[in-house]
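*Asks:* One predicted model, sequence on top.
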Amino acid sequence: MKKLFLSGLLALLGTGAFAQTSAGTISLGGSLGLYSGSMDENTSERKTSSYSISPYVGYFIKDGLEIGINTRLSFNSSTTETEGSGQEFKTKSFGYGIGPHITKYISVTDKLYFTANGGFGLSGLRTKNPELDEELISTTSGYYIAASPGLTYFATTKLGFSASIGNIGYVSFTSTDKQAQPERETNSSNFDFNFSPATATLGIRYFITR
């Protein structure tokens, strides 16, 4: 997939990208994230696979500075196996988020730009047990403030490809244990510094210039 992506960038040679980041330009697009991995947790092992899609729309309020609305939908499945027991516990999760963002474009070459992205918004997560008629295990809702670095390559005057990994931010959320009797809520907040492969995304953008 990486080779195909890079081949596409090299094949789609176009003119300079200045018009694409000038005031008045509208950008439409989205990004995709994929992850699969495992983690040892004391006497158990957790295997996780996930993917996310993030459509968005943006508007350049001045040259090199974009504001817009970003949304995110994520899907996650995990299997936890306790050592020596042969037992597995499976979960499936659906997450969502929406909020405004701001992006600063800094020229590296006439086609390649470094991007500094920042935003905040609301998010939520629903976790179910797929082996018990999709029984709801827990729900989570809260808000986030985050910043992340990235790169955008302008392949043509209308088309750009983006890549990003990592984020720095603050999250605050409330989790509800739906299996407890009575239901139990837990409030949490923390600063997050995460540059793991699970945060990597690839995206495509279409620019409508004046």
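*Replies:* Perfect, thanks for sending it.
*Asks:* C-alpha from now on. contacts and neighbour counts both.
*Replies:* OK.
*Asks:* how long is stretch 7-17 end to end?
*Replies:* Chord length of stretch 7-17, first to last residue, is 19 Å (CA to CA, to the nearest Å).
*Asks:* again, but for stretch 121-139
*Replies:* Using CA to CA, the end-to-end distance of stretch 121-139 comes out at 17 Å.
*Asks:* What of stretch 126-137?
*Replies:* End-to-end distance (CA to CA), stretch 126-137: 8 Å.
*Asks:* what about residue 6, how many neighbours?
*Replies:* Around residue 6 there are 10 other residues, counting by other CA atoms under 10 Å.
*Asks:* Same question for residue 190.
*Replies:* Other residues within reach of residue 190, judged by other CA under 10 Å, total 11.
*Asks:* Which strand or helix spans it?
*Replies:* strand 184-194 (DSSP states H and E).
*Asks:* what comes up buried for that strand?
*Replies:* If you call a residue buried by 16 or more other CA atoms under 10 Å, then strand 184-194 has no buried ones at all.
*Asks:* what helices or strands is that strand leaning on?
*Replies:* Helices and strands touching strand 184-194, as assessed by 3 or more CA pairs under 8 Å, 6 or more residues apart in numbering; DSSP states H and E, comprise strand 167-177.
*Asks:* Return the distance of the strand holding residue 190 from the chain's centre.
*Replies:* Taking CA atoms, centre = their mean, to the nearest Å, one finds the center of strand 184-194 at 18 Å from the center of the full chain.
*Asks:* One more to weigh against that first structure:
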Amino acid sequence: MQKLLITAALSLIGATSYAQTIIKAGTVQLGGSVGYSQQSNDNSYNYYTGTSYLNTTQHAVYKSFSINPMAGYFVADNLAIGLSVAQNNSKTAYSYDSPDIAGGDQRNSQLNLGAFVQYYRLFTDHFGLVGTLNAGYTHGTSTSTYASGGSRGTSNGFSAALTPSIVFFPVPKFSIGASVGNVGYSHYTSKIESDNNVLDSGTSNGSSFGAGFGISYLTFSGTYYFGR
């Protein structure tokens, strides 16, 4: 029994070692990811009628769609570098239980042009993990529309994100991946122009760092490998 266990362990180690190098240097990959999310929130909302404050419920519905084509080259076994383009569009619509308050919405569009480093850790010929570090230039636009007025904004800056994902190979030349969020940093300069004095106008600088994981961040990807 002991010899059998030792033999099985050595076979597993050998299989794992082989699987770790099945994507050879010189391989070219072409693929990308798409993602869609929708969230709904209900919050208590106080508003001023002109004579007193009343309480109602605010309903917010957030929808987001993203697409991210990528092309890369394996400079070493399981290690690829490449270029990527990412486009994300989102909309948040607001409505209220009170007929005295008109609804509104906020729309955002963001374009990212960048480069990435990607490392594969394959446990079998069909399954593994992938870590992707992406960094690049970001340009965004936003519009807000309410009964009291609206605003338009632009932003430019730098962003970077580390995204872990799982990967499955149904065939050697094609993989399917899935991720549920990332750890990211961004630094930006934004400018807002308001239609009236209700909303603030001006230019601001800011930065953010944080992690977002969960089913609402679910993204699927597909990649084809040339020369594998």
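*Replies:* The structure has been received and is ready for your questions. Note that the structure is a prediction, hence the values are computed from the model and not measured.
*Asks:* Post the TM-score for the overlay when you can.
*Replies:* The TM-score (TM-score structural alignment, normalised by the length of the first structure) is 0.82; 193 aligned residues with a CA RMSD of 2.5 Å.
*Asks:* mean deviation (superposed) between the strand holding residue 190 of the first structure and the second structure, please.
*Replies:* Here the mean offset of strand 184-194 of the first structure against the second structure after fitting is 1.0 Å, by mean CA distance after the TM-score superposition for the first structure.
*Asks:* From the rest of the structure, what touches that strand?
*Replies:* Surrounding strand 184-194 of the first structure, the residues in contact under the criterion CA atoms under 8 Å, 6 or more residues apart in numbering are 166-178.
*Asks:* want to throw those residues into a markdown table with neighbour count and distance to residue 7 of the first structure?
*Replies:* Written out in a markdown table, the entries for the contacts of strand 184-194 of the first structure read as follows (neighbours: other CA atoms under 10 Å; distance: CA to CA, whole Å):
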| residue | neighbour count | distance to residue 7 of the first structure |
| --- | --- | --- |
| 166 | 17 | 24 |
| 167 | 19 | 27 |
| 168 | 15 | 31 |
| 169 | 17 | 33 |
| 170 | 16 | 37 |
| 171 | 18 | 37 |
| 172 | 16 | 41 |
| 173 | 17 | 41 |
| 174 | 15 | 44 |
| 175 | 18 | 44 |
| 176 | 17 | 46 |
| 177 | 17 | 47 |
| 178 | 17 | 48 |
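*Asks:* which one of the residues you listed sits closest to residue 148 of the first structure?
*Replies:* Within those, the smallest distance to residue 148 of the first structure is 4.5 Å, found for residue 167 (CA to CA).
*Asks:* Chain neighbours aside, what residue packs nearest to the closest one?
*Replies:* Taking CA to CA, 6 or more residues apart in numbering as the measure, residue 167 of the first structure lies nearest to residue 148, with 4.5 Å between them; neighbours along the chain are not counted.
*Asks:* Alignment lookup: the one you found to the second structure.
*Replies:* Residue 148 of the first structure maps onto residue 163 in the second structure when the alignment is built from TM-score structural alignment.
*Asks:* if we can go back for a sec, any idea how far the residue nearest to residue 167 of the first structure lies from residue 79 of the first structure?
*Replies:* Counting by CA to CA - residue 148 of the first structure and residue 79 of the first structure are separated by 29 Å.
*Asks:* neighbour count winner among those two?
*Replies:* The neighbour count for residue 148 of the first structure versus residue 79, taken as other CA under 10 Å, is higher for residue 148 (19 against 15).
*Asks:* Shouldn't residue 8 of the second structure be within a helix?
*Replies:* Yes: the assignment for residue 8 of the second structure (DSSP: H, G, I helix; E, B strand; the rest coil) places it in a helix.
*Asks:* Might you report the residue contacts of it?
*Replies:* Shown in contact with residue 8 of the second structure (CA under 8 Å, 6+ apart): no residues.
*Asks:* Please report how far residue 41 of the second structure lies from residue 31 of the second structure.
*Replies:* Counting by CA to CA, the gap from residue 41 of the second structure to residue 31 of the second structure is 34 Å.
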